[in-house]
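Enquirer: sharing a model prediction with you, sequence too.
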Amino acid sequence: MYYPTSHPWSADQTLGDHLAERGVNRRDFLEFCGSMCAVLGLSNSMLPRIAAQLEAVKRPSVIWLQLQECTGCVESVLRTAEPTIGDLVLDVVSLDYQHTLMAGAGAAVEKALADSMAANKGKYVLVVTGSVPLNENGIFLTIGGRTGREILEEAARDAAAVVGVGACAHFGSVQAARPNPTGAVGIREIITDKPVVNIAGCPPIGDVVTATLVHFLTFGRLPEMDSEGRPLFAYGKRIHDQCPRRAHFDAGQYVEVFDDEAARKGWCLYKVGCKGPATFSPCPIFQWNTRTSWPIGAGHPCIGCTEPFFWDTMAPFYGRLPNVAGFGIESKVDTIGAALAIGATAGVVAHAVATGVYQLRHRKKAEAAASAAGSSTTKEG
């Protein structure tokens, strides 16, 4: 979503002034703030605060390190169908260092990094894509003669916030897959003295990056996170629980083979490997390419790319997850009805279970007695 600006800021200009100068009217700006409230899971009562804080923000400095990765995360954040207010918010961030996007190279660029960290000490936001290789003293990644670990530790030391973008920064991604020859790790293994928020995914959704930065600019802190450091506003629910194909799962309507009739009808992809039941991600809600589509919407199963070590734990990608509970459409009606009725109260559950066990035991005893009687009659004959 970031793209180099052709509208330079004036000295001490605020974000509100700059957006107005670029033709963004108040209504569009408030609409964007409202969408950020929704994305962050905040009530509409927070809209005035978000708007006021963003309007007053002066251009914050961002330093973006690319470590051991494929550049897919950068591409994801760059790509947008049209300039949106979200693009403008990222556009007005001062991206002081990003070696892929910068025109310069060599010593001049490394000096720009050092100068920016010194000038904005304690104020800049550090964005990191890519993993950190540790084997062989980190020689698998060197930039300007220094290892990735050295560069990361130096840049994180005086950062106001650290944002890891993508699966590589989260846990190491494909480089960390067995046998992990480079000893790749996520940035939280290196940065242990301050919070790190991970925008998980391979690649992640650009809108989550925007919303995380808006949260930091509004409240001066990172959003609430789960145990993996992922922002809960985006990664608090499983894909399975938000999936538009969930009704087909509950009904036992599955795609058995790609391009079968069930696939053409848009049925559940669980049996062809979908990892949605084990994956926490906002993909069904945010989607991709300005909410055009997402993998399951396009007919491909989720591969669980927001989960740690998914290259190993979710493989094979087209193999089904075991033991995911759900009713099949072919289940007996009395089975489903009994389960729903049993769920009414704990007392009913206990009574129903006890009754069922008693009846089962009684039936087995009766069958055993009848069998014994039959055997006795046969012997006597």
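Expert: Arrived safely. Numbering: from 1, shown residues only.
Enquirer: all contacts plus neighbour counts: C-alpha atoms, from now on.
Expert: OK.
Enquirer: which residues in the stretch 101-250 of the chain form strands?
Expert: Secondary structure of the stretch 101-250 of the chain (DSSP state E, counting those that start in this stretch): strands at 125-129, 132-133, 142-143, 146-147, 161-165, 184-185, 196-199.
Enquirer: what about versus this one:
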Amino acid sequence: MAERKTVGDGLAARGISRRGLLKYTAYLASAMALPPLASRAMAQALADAPRQSVIWLSFQECTGCTESLTRSYSPTIEDMIFDLISLDYHETLMAASGFAAEEAMEAAIADNKGKYLVIVDGSVSTLDDGVYSTNAGKTNLQTLKEVCADAAAVISVGSCAAFGGIPHARPNPTGAVPISDIITDKPVINIPGCPPIPEAIAGTAAYFVTFGRLPDLDHLNRPKAFFGDSIHDRCYRRPFYDQGKFAHSFDDEGARNGWCLYELGCKGPVTYNACATMKWNGGTSFPIQSGHGCLGCSEPDFWDRGGFYQPLSSAVMGDRTLIGGAALAGLVAGGASALRARKRRADAAKATQSAPGKEETRS
């Protein structure tokens, strides 16, 4: 096997200077919530690291996760493929097809045994031995087990791979399950979302290339750098929530003034993701900024919870409330604040109406 070129070799061949590399690692350190001084260490480690072999598998999915990745802007998909990683297999993006594509994957596994990274989007069918989703004459279940056997780690991209997603929703006719239900002997990192934020995918892969390990994860195996805060806590509409100013329909005065969408069913208070800070399409916008409440797509079973347009306080799943105790306490406190704000406005309005000299002049 020919020696794999380092990331530094690839950058130099494309005329990218050390200053350019430092600029990128500074952005990455910031995105991953690392100390500023980490950017220099990252730049050196990244320059000396070989391009990471990546095998991307697509199962029961809609290709939305790949579409999202192609819109990553730091690093871009071009920078990812040509500089940071060696994308050795990806059915949608690779030029080869058929037998040539499968041979490329087999070669990548043989040449990088124990070192390659597997990225998966889509859930896996398990009913009747997984016959409801197949490729290249194999079930997804069989392919996943074979490809992950000698992998260094697995990244589940999108809510379908991370938590089962829409294929897993009731009545789940294919027996769809998340990747972590099948791969239990390898590190599995979840980057949920429907679709996930592209920089979360690219940033996590770049972190692995740089440090050779996975970043800090939360209780759902999500990178804390991207899933450590709720959308509600970072939302620019949060002050309106605290003031008790809510939109009650998608075209009322509150909606036109950009007030909080909580009463229209926004799930931001119980959804952990970086949508409100990183946004989409190069930082242009995110659903709440575009006037629609958060659906909670980066949380488990978001589809079956229902109540997309019901406030959290009334949305239920089966015989239990949608929100947990801590979140409920926060919402109760916020709701009390909102009620107090409404009462102050009502009292002020009454005082204005009853003040001397304020009677309406009639002609």
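Expert: On my side now, so go ahead. All values derive from a computational prediction rather than experimental measurement.
Enquirer: please state their TM-score.
Expert: In this superposition the chains share a TM-score of 0.85, using TM-score structural alignment, normalised by the length of structure 2; 322 aligned residues with a CA RMSD of 1.8 Å.
Enquirer: just to revisit the earlier point, want to throw the strands of the stretch 101-250 of structure 1 into TSV with mean neighbour count and distance to Gly319 of structure 1?
Expert: Output for these, formatted as TSV (neighbours: other CA atoms under 10 Å; distance: least, CA to CA, whole Å):
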stretch	mean neighbour count	distance to Gly319 of structure 1
strand 125-129	26	29
strand 132-133	30	30
strand 142-143	16	38
strand 146-147	16	38
strand 161-165	26	28
strand 184-185	24	26
strand 196-199	26	26
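Enquirer: okay if I get these as JSON lines plus distance to Thr212 of structure 1?
Expert: Below are the strands of the stretch 101-250 of structure 1 laid out as JSON lines (distance: least, CA to CA, whole Å):
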{"stretch": "strand 125-129", "distance to Thr212 of structure 1": "11"}
{"stretch": "strand 132-133", "distance to Thr212 of structure 1": "23"}
{"stretch": "strand 142-143", "distance to Thr212 of structure 1": "28"}
{"stretch": "strand 146-147", "distance to Thr212 of structure 1": "28"}
{"stretch": "strand 161-165", "distance to Thr212 of structure 1": "9"}
{"stretch": "strand 184-185", "distance to Thr212 of structure 1": "23"}
{"stretch": "strand 196-199", "distance to Thr212 of structure 1": "9"}
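Enquirer: show me what the longest helix seen in structure 1 is packed against.
Expert: Assignment by DSSP state H gives helix 346-380 as the longest helix of structure 1. Helices and strands touching helix 346-380 of structure 1, by 3 or more CA pairs under 8 Å, 6 or more residues apart in numbering; DSSP states H and E, are helix 333-342.
Enquirer: what angle do the helix it packs on and helix 346-380 make?
Expert: Here helix 333-342 of structure 1 runs at 140 degrees with respect to helix 346-380, directions being taken by axes from the mean of the first three to the mean of the last three CA atoms, to 10 degrees.
Enquirer: now for helix 333-342 of structure 1, which elements pack on it?
Expert: helix 346-380.
Enquirer: pull out the buried residues from the helix it packs on.
Expert: Using 16 or more other CA atoms under 10 Å as the test for burial, helix 346-380 of structure 1 gives Ala352.
Enquirer: okay, buried residues for stretch 173-182 of structure 2 please.
Expert: Buried residues in stretch 173-182 of structure 2 (16+ other CA under 10 Å): 174-180.
Enquirer: then stretch 341-350 of structure 2?
Expert: Ala341.
Enquirer: try stretch 116-126 of structure 1
Expert: 116-117, 120, 124-126.
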